[in-house]
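Participant: just need the structure, nothing else, for what follows:
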Amino acid sequence: MKRRSFFKTGALGGSVLAISGIAACTAENTATQTDIDLTDFDLNEVTVSALQQKMEAGELSSETICKKYLERIEKVDPFLRSVIELNPDALEIARQMDEERKNNKVRGLLHGIPIMIKDNIDTGDKMMTTAGSLALSGNVVDKDAFIVTKLREAGAVLLGKTNLSEWANFRSNNSSSGWSGRGGQVRNPFCLDRSPCGSSSGTGAAVSANLCTIGIGTETNGSIVCPSGINGLVGIKPTLGLWSRQGIIPIAHSQDTAGPMCRNVSDAAILLGALAASDPNDAETHIEKAEFPTDYTPFLKADGLQGKRIGIASQMIPDNAKVKALFARAIADLKAQGAEVIEDVKFENNRKWGGPSYQVLLYEFKADLNKYLSEHPTAPSRTMAEIIEFNKNNADKEMPWFGQEIFELAQEKGDLNSEEYLEALKNSKLYAGKEGIDKVMEEHNLDAIIAQTNGPAWTIDWVNGDHFSGGSSSPAAISGYPNITVPMGFVEGLPIGISFFGKAWSEPKLIEIAFAYEQATKHRKAPGFIKSLME
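Facilitator: I've put the predicted structure just below:
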């Protein structure tokens, strides 16, 4: 590949299998280049279904699979800093799943499958839940998040937790996606001096680099779809309420949701269904409840684009000529698979939802985080105010590059009975939902709306922070509606995704569309760990 060199590494001294965590990264202790190719791995791009077939045939056991991933983490992750902590019980869980299989008890398609989850999701085990912050170091909880309970019931093996943009990228306007005080800087496996996008950056990098089979991220606005798109993955941001948020460190209950981040639509659909369940303890979703499937595999249809009407969100078309060319090719591919594409679909209120949504996030962040901390007695910091003070007292570790002005703005807000909050909540949902996605889909009789997920990954910059290169997450994120991103191709070797979004609870239709597009194009490829595009 012209102007580019592969980045390679040797094994670390000592075994990562013997420790329960991975130390935080600093600029001074990043791994160095040697002659071992990071692209070489016998489970590269393996799917959930393929692993199930190998376990059923006796070719592999869950324990063996997990050991392979742990060995790969030891070799690869010093370059990525995508894993913040390993589960010391992972191999024991895998052995239990193997024993159940020997006794003809297979719980489902996730039985024995290794998964990584973001470090803002509670696990009632030996691992911490910190949102990447040193202020929560030592927060070992006694109860699984609802979705983790569902994962364990399904037989998945929790391999570890992933690094993230600290506090899910809601601390500073000048933050660097993927940086946390506890975990250091996550890097993009396609090009190591480029951003992995936030906030589910660690999950995006780990899944893309084949450090696990599947992963889970969380999103308030873009934090599943952007790191999925920029790391060459399929990401599903579900309808608000499809997955429970109980036991997840929050930003805002009216927008937060966890969701699958996988290398293909099939795996994402399997994971989506396994964790879809009503939870009476979940926060109010502000969306009318609906019946939903708990198995999305019937919607994996190769002809799923036939007869579909798809609208182009023309206001979100990027300025980058190379991304425009990819998007034009994607439109041609959609048409070739039988879709009718409607040009120039516009949101009349696209400038009206952002401001109210930001106010909602500030209010809910203070209320929801304080509630989470009050329910977690092991958390060293008990309130948002205490976290702000902790960061000031530990500024050399927590704020070496950017501050906490978002925390400080949120702390100044009143409670959720405030007239300003209630008005902002009403307007943000109205303009993004009923007068946004719902309106344009009804006007044009659409099955889905499309836009590019991301622009090319930008260079990591701790001084100036992120400089995003395009996105389309806001209408689906603010309304609480579903959004699926699929690899659309590459610009100078950097992955670009295409997003399919629609009305609330339309996951089945979106999966049909996304799967058919994926199968017709197959743009996903494993990363090459290029050191820099400048070499």
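
Participant: could you use CA atoms for every contact and neighbour count after this?
Facilitator: OK.

Participant: show me what the helix ranked longest in the chain is in contact with.
Facilitator: Counting by DSSP state H, the longest helix found in the chain is helix 354-374. For helix 354-374, the surrounding residues in contact (CA atoms under 8 Å, 6 or more residues apart in numbering) are 247, 249-253, 379, 381-384, 406, 409-411, 413-416, 421, 424-425, 427-428, 474, 478.

Participant: chain neighbours aside, what residue packs nearest to M384?
Facilitator: Closest residue to M384 apart from its sequence neighbours, by CA to CA, 6 or more residues apart in numbering: N370 at 6.1 Å.

Participant: which stretches in the stretch 201-350 of the chain count as helices?
Facilitator: 201-208, 225-230, 265-275, 321-336 (DSSP state H, counting those that start in this stretch).

Participant: which of the residues in the first one are buried?
Facilitator: For helix 201-208, the neighbour count (16 or more other CA atoms under 10 Å) marks S201, G202, T203, G204, A205, A206, V207, S208 as buried.

Participant: picking up where we left off before, off-centre distance for the longest helix of the chain?
Facilitator: Distance of helix 354-374 from the chain centroid (CA atoms, centre = their mean, to the nearest Å) equals 20 Å.

Participant: for the helix or strand immediately after that helix in the chain, packing partners?
Facilitator: As assigned by DSSP states H and E, the chain's next helix or strand after helix 354-374 is helix 384-393. For helix 384-393, the packing partners by 3 or more CA pairs under 8 Å, 6 or more residues apart in numbering; DSSP states H and E come out as helix 354-374, helix 405-411.

Participant: wait, which of those is closest to I496?
Facilitator: Distance to I496, taken as CA to CA, is lowest for helix 354-374 among those, at 23.9 Å.

Participant: E512 contacts L305, correct?
Facilitator: Yes - assessed by CA atoms under 8 Å, E512 is found in contact with L305 at 7.0 Å.

Participant: list the contacts of N464.
Facilitator: Contacts of N464 by CA under 8 Å, 6+ apart are N174.

Participant: all strands for the stretch 201-350 of the chain, in order.
Facilitator: Counting by DSSP state E, counting those that start in this stretch, the stretch 201-350 of the chain has strands at residues 214-219, 234-237, 257-262, 309-313, 340-345.

Participant: show me what the shortest one is packed against.
Facilitator: For strand 234-237, the helices and strands in contact under the criterion 3+ CA pairs under 8 Å, 6+ apart are helix 225-230, strand 257-262, helix 265-275, strand 483-491.

Participant: to compare against the first, here's another:
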Amino acid sequence: MRRVRPAFLAMALAAFTPSLTLAGSPAAGSALAAVDAALARIERSDASYAAVVAVDGAAARAAAAAQDALPPAERARLPLAGQPVLLKDNIESRELPTTAGSLALAENRTGRDAPLVAQLRAAGAIVLGKTNLSEWANFRSYHSISGWSAVGGQTVNAVDPRRSPCGSSSGSAVAVALGYVDIAIGTETSGSIVCPAAVNGVVGVKPTHGLVAGAGIVPIAASQDTAGPITRDVALAARTLAAMLDPAAPGAETIAAGLARVAGLDSLEGLRVGVFSNTTGYAAERDRELDAVLDLARGDGASVISGLGIERYDGFSDDAEAILLYEFRRDLSAYLAGLPNALAGLTLEDLIAFNAAHAGRELRYFGQEVFLAARDLDLDAAGYAATRDRLRRQAREEGLDRLFAEAGLDVLIGITEGPAWMIDTVNGDAFFGESMASLPAIAGNPHITLPLGTVDGLPLGISLVGRRGEDHTLLRIAHRFETLHRGGP
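Facilitator: Prediction:
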């Protein structure tokens, strides 16, 4: 059956000119050669890092060969032509099972692409396979280990394999950092793209909530879940995000057009950069790296407004957890009910029983307290709605929206996460200080992390947060920060 390209997608693809193609990228040569090289890198190195859980080399090579056979003019119009891509293993693709890292979903073959995957293919990307993740996207236990799943084992940090890759999009970030691919797709509910990108030294983008379609992704919470790109630089992140945009999302056409001009900012002159103080003051080494980035911004003409923070109400964290638990129980049930295979009809109770029955493999390092808490949550629909509204109002109107409006900000900057901590199978993760991730995740604002610092040779991510629906503006500013950090004009 011939597939008709939606008019919106054609417009978004046409907006990207060949001048945005990275030097030496697959678009300049054979897609098949790019795929073979990526597969060889995975085969050669990944036994030591466990970033990739599954590949379908035959399908990828067939897709690449078909693309190479296209007329040159047609292939030149594909913004991601010949780019090998890896997907986090909670995103459906037609070739491979989608497990969320759980043995309970080991045979979850849906035979379908998530909409975002279909759009990536339409833009010329070649799907190689799936990356490991923190099992159930870090939503099974309060003591989980980032990057560990029963399906994929322990993914390790790309810079220091003794250290955590963070999560839950662990394998996606590590695969890009190691150079297996230049593009991997992650998902985030709160920090799961930006944290692993930050501690592995790559770029990660959490888009405005709702900008990328969420269908075909194993869910945690619909009010916060989103997919986003993890790449080696901002320009490629912009091209990838443009290909992923849901054409039905408000403002998608404007954002797509803006992403095509992400390299158009010659200076930060006249821009107002707010410093999010909630993420500072935990370690002098981290603060010095952020200060160095702020000095670059000042030298490029930006006004820097320091000391901006948000005071949360008592019970904010409890409310945030309750919303995720409520939505997980609801949204996972709906996802499982809609599976087109023998797993259809599984319930959260079934998953709890499965883990208990396979405790030697599933519960080897940590339990399933989050699953139990979701099952037992005493919160009705009215209570959920009131809690959600209270939480979102604090994060949005009384939080980020207020900061942007009162200080006249163009962007908010802070420390994402890092440096990476040692992997600890006894005590679990050892997050340090306050992350930049929570408020943008709850409020729905776009958030990008850039590898702009190091502490003792380990990557430190610096976050930029923008206004909702202005992802293109955020990435344009991020591109300028990246250029300054690299010593460009």
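
Participant: got a TM-score for the two of them?
Facilitator: Counting by TM-score structural alignment, normalised by the length of the second structure, the TM-score of this superposition works out to 0.91. Behind it: 464 aligned residues with a CA RMSD of 1.8 Å.

Participant: what does P219 of the second structure correspond to in the first structure?
Facilitator: Using TM-score structural alignment, the equivalent of P219 of the second structure in the first structure is P250.

Participant: so what's the residue count around its match?
Facilitator: The local packing of P250 of the first structure (other CA atoms under 10 Å) involves 28 other residues.

Participant: cool, S317 of the second structure as well?
Facilitator: A total of 12 residues lie near S317 of the second structure under the criterion other CA under 10 Å.

Participant: again, but for F390 of the first structure
Facilitator: 16.

Participant: how about it, what does it touch?
Facilitator: With CA under 8 Å, 6+ apart, F390 of the first structure has these contacts: A135.

Participant: residue in the second structure paired with it?
Facilitator: When the second structure is aligned by TM-score structural alignment, the residue opposite F390 of the first structure is F354.

Participant: OK, contacts around the aligned residue in the first structure for T280 of the second structure?
Facilitator: Mapped onto the first structure by TM-score structural alignment, T280 of the second structure lines up with I317. The contact partners of I317 of the first structure, by CA under 8 Å, 6+ apart, come to K324, A451, Q452.

Participant: now that we have these, which one has the most neighbours?
Facilitator: Result: Q452 is most packed of the contacts of I317 of the first structure (other CA under 10 Å), 29 neighbours.

Participant: let me know whether it touches P495 as I believe.
Facilitator: No - using CA under 8 Å, Q452 of the first structure is not in contact with P495, being 11.3 Å away.

Participant: please tell me how far the residue nearest to M384 of the first structure sits from E153 of the first structure.
Facilitator: 30 Å (CA to CA, to the nearest Å).

Participant: now for the counterpart of T240 of the second structure in the first structure, how many residues are close by?
Facilitator: Alignment note (TM-score structural alignment): T240 of the second structure maps to L271 of the first structure. By the measure other CA under 10 Å, the count of residues near L271 of the first structure is 29.

Participant: and the residue nearest to L271 of the first structure when sequence neighbours are not counted, what is it in contact with?
Facilitator: Spatially, and ignoring its direct neighbours in sequence, L271 of the first structure is nearest to P260 (6.3 Å; CA to CA, 6+ apart). Listed by CA under 8 Å, 6+ apart, the contact partners of P260 of the first structure are I214, G215, I216, G217, G235, I236, K237, A268, L271, L272.

Participant: again, only using 7 Å
Facilitator: G215, I216, G217, G235, I236, A268, L271, L272 (CA atoms under 7 Å, 6 or more residues apart in numbering).

Participant: any idea how far P456 of the first structure is from it?
Facilitator: Applying CA to CA to P260 of the first structure and P456 of the first structure gives a distance of 22 Å.

Participant: what's the answer for Q96 of the first structure, then?
Facilitator: Using CA to CA, Q96 of the first structure is found at 43 Å from P456 of the first structure.

Participant: which of those two has more neighbours?
Facilitator: Neighbours per residue (other CA under 10 Å) separate Q96 of the first structure from P456, with P456 holding more: 23 against 17.

Participant: after alignment, which residue of the second structure pairs with that one?
Facilitator: Using TM-score structural alignment, the partner of P456 of the first structure in the second structure is P419.

Participant: would you agree that match is in contact with V455?
Facilitator: Yes - at 6.4 Å, P419 of the second structure counts as touching V455 under the criterion of CA atoms under 7 Å.

Participant: what's the span of stretch 220-234 of the second structure, first residue to last?
Facilitator: Terminal-residue distance, stretch 220-234 of the second structure (CA to CA): 27 Å.

Participant: in terms of helices and strands, where is L128 of the second structure?
Facilitator: strand 126-131.

Participant: the next helix or strand after that strand vs the first structure, mean deviation?
Facilitator: Counting by DSSP H and E, the next helix or strand C-terminal to strand 126-131 of the second structure is helix 135-138. Here the mean offset of helix 135-138 of the second structure against the first structure after fitting is 0.4 Å, by mean CA distance after the TM-score superposition for the first structure.

Participant: which stretch of the first structure lines up against helix 135-138 of the second structure?
Facilitator: Helix 135-138 of the second structure covers residues 166-169 of the first structure once aligned (TM-score structural alignment).

Participant: mind listing what's buried in the matching stretch?
Facilitator: E166, W167, A168, N169.

Participant: also stretch 61-72 of the first structure?
Facilitator: Taking 16+ other CA under 10 Å as the criterion, stretch 61-72 of the first structure shows S61, S62, E63, T64, I65, C66, K67, K68, Y69, L70, R72 as buried.

Participant: and the fourth one, how close does it get to S208 of the first structure?
Facilitator: In this structure, T64 of the first structure and S208 of the first structure are 20 Å apart, going by CA to CA.

Participant: got it, and the first one?
Facilitator: To S208 of the first structure, S61 of the first structure is 22 Å away according to CA to CA.
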